[in-house]
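Chemist: Here's a sequence, model it:
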Amino acid sequence: MKKGGFMIRVNRLNNTEFVINCELIEFIEETPDTVITLTTGKKIVVKESIDEIIDKVIKFKNNIFIYRLKE
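Modeler: The predicted structure follows:
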């Protein structure tokens, strides 16, 4: 898999990019900023919309599935 293939890239409100383990996402809400709450209880405010994050998670899951099929 390509670099960062097991994580999703998101941006803080100050445009700082970081990666997050999407398996730890418990829920996402827009308040109006997008807030990701992790299973650890940590909350992260990001620039991406809920739909953008969902798309990134779906792409992540598809990449894992395709990677395992190739093995």
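Chemist: only C-alpha atoms for contact and neighbour calcs from this point on.
Modeler: Noted.
Chemist: quick one: the closest residue to residue 30 other than its chain neighbours and residue 57, what's the gap?
Modeler: Nearest non-adjacent residue to residue 30, counting by Cα to Cα, 6 or more residues apart in numbering: residue 50, 7.2 Å away. Distance of residue 50 to residue 57, given as Cα to Cα, to the nearest Å: 11 Å.
Chemist: same check, this time on residue 22
Modeler: Residue 22 is 6 Å from residue 57, by Cα to Cα.
Chemist: before we go on, could you also do this sequence so I can check it against the first one:
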Amino acid sequence: MIKLTRLNGHSFILNGIYIEQVQSFPDTTITLTNGKKIVVLDSEEDVMLKVTNFYQKVGIAKLVNDDPREVD
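Modeler: Have a look, this model is predicted:
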């Protein structure tokens, strides 16, 4: 789950699994897998970082290893 802020300043929690697309129009617009769109104050980059951290916490994204000798 990730915490975001709507344009009216109210925060809410979104399940990051349902995010299909994040765009800036210039407002950050999140498109969910069901087609619903949510506009938030958070930047596109902030949403991406929050989603990546969430994916890592729940184990659906590999943690980045800075060792260049390791090959995926």
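Chemist: on that earlier part again, mind listing the shared neighbours of residue 22 and residue 57 of structure 1?
Modeler: Residues touching both residue 22 of structure 1 and residue 57 (Cα atoms under 8 Å, 6 or more residues apart in numbering): residue 8.
Chemist: Sketch out the helices for structure 2, chain order is fine.
Modeler: Assigned by DSSP state H, structure 2 shows helices spanning 44-58.
Chemist: Geometric centre of it: which residue is closest?
Modeler: Closest to where the C-alpha atoms of structure 2 average out (Cα atoms, centre = their mean) is residue 51, at 3.2 Å.
Chemist: Residue 64 of structure 1 -> structure 2?
Modeler: Residue 64 of structure 1 maps onto residue 58 of structure 2 when the alignment is built from TM-score structural alignment.
Chemist: number of nearby residues for its match?
Modeler: Counted with other Cα atoms under 10 Å, residues neighbouring residue 58 of structure 2 total 9.
Chemist: Next one: it relative to residue 2 of structure 2, how far apart?
Modeler: Residue 58 of structure 2 is 12 Å from residue 2 of structure 2, by Cα to Cα.
Chemist: Ok, residue 44 of structure 2 next?
Modeler: 13 Å.
Chemist: what do you get for residue 37 of structure 2?
Modeler: Counting by Cα to Cα, the gap from residue 37 of structure 2 to residue 2 of structure 2 is 16 Å.
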